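Participant: here is the input, now give the coordinates:
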Amino acid sequence: MSNQSSSSTSVKQFLTEEQIEIERQRRQADWERVRSAADPVEAPAEVFDSRSLYEKLKEQHDSKKKEFEDMWSAKNSIRGLDEDESDFLTRLDRAKLEKQRALKRLEQEDIEELKISFFFI
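Facilitator: Next comes the predicted model:
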């Protein structure tokens, strides 16, 4: 049994006028099912793109390339911190730590004072 006759690749053939008319009638019947009152009675003709295959593929390639470049430009736009920004954030962290230590020291002093005051009562 030869598998070549049922191959998935097929040769594109020219359509006869009869085949074109059958296809137009099928499109018109499909159009009648989905047509609303505001739509025209006649099914709109299929849009024919007269560009060459190269031009169509080139357009697809260019649009995908632009999309890819846009994705990477967004990722590359995120930059790291420079030295001044890093120093500033380090100073903020140190100040925050000092404030926390001072607060903890005050709390410890208050606790010690309360212990002493309860001890003498």
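Participant: make it CA atoms for all contacts and neighbour counts henceforth
Facilitator: Noted.
Participant: residue nearest the centroid of the chain?
Facilitator: The residue lying closest to the centre of the chain (C-alpha atoms, centre = their mean) is Met71, at 8.8 Å.
Participant: and for comparison, fold this next one:
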Amino acid sequence: MDPPHYTSEAPPASSINIKSSFVSQDALDQSRARREEEWKRAHANADNPPPMPEEPYDPRTLYERLKEQRDRKEADFEEATRLGNLVHRLDNEEANFLDEMVEERKKKERALEEEEKAALAQFRR
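Facilitator: So this is what the prediction gives:
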């Protein structure tokens, strides 16, 4: 079996399907006219059709717009996690103290139950 034959020649320009990143004013006008026509067809039966929304032109680069979105998401995330950072974590000493308090409360409740049982038993006699 023969090894594949590689060439350093570039493929013909007609086989490459690259879209230009630049948009002409004619293309913008055509797409705007197409949207307006679709808008009119969609609202043809309406008595008072709403005005077609205009897309505002943003002269910033794609990088700047994406950076703004990323910064906004980061700020929202920081705001959401800000309260989580304010919570004070208990150390071992504080946890032990709270455990002792719970045990004391349980002892008091048990003693009160036993006292109630004894009083109830005495009342039944």
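Participant: who touches Ala43 of the first structure in this structure?
Facilitator: By C-alpha atoms under 8 Å, 6 or more residues apart in numbering, the residues touching Ala43 of the first structure are 27-28, 31-32.
Participant: which residue ranges of the second structure form helices?
Facilitator: Along the second structure, the stretches classed as helices by DSSP state H are 25-42, 62-86, 92-124.
Participant: map the residue nearest to the centre of the first structure across to the second structure for me.
Facilitator: With TM-score structural alignment defining the correspondence, Met71 of the first structure maps onto Ala80 in the second structure.
Participant: same check on Asp39 of the first structure?
Facilitator: Under the alignment defined by TM-score structural alignment, Asp39 of the first structure corresponds to Pro50 in the second structure.
Participant: Glu55 of the first structure too?
Facilitator: In the second structure, Glu55 of the first structure lands on Glu64 (TM-score structural alignment).
Participant: can you get me a residue count around that match?
Facilitator: Glu64 of the second structure has 11 neighbours, counted by other C-alpha atoms under 10 Å.
Participant: tell me how far it lies from Ser21 of the second structure.
Facilitator: Per C-alpha to C-alpha, to the nearest Å, Glu64 of the second structure is found 16 Å from Ser21 of the second structure.
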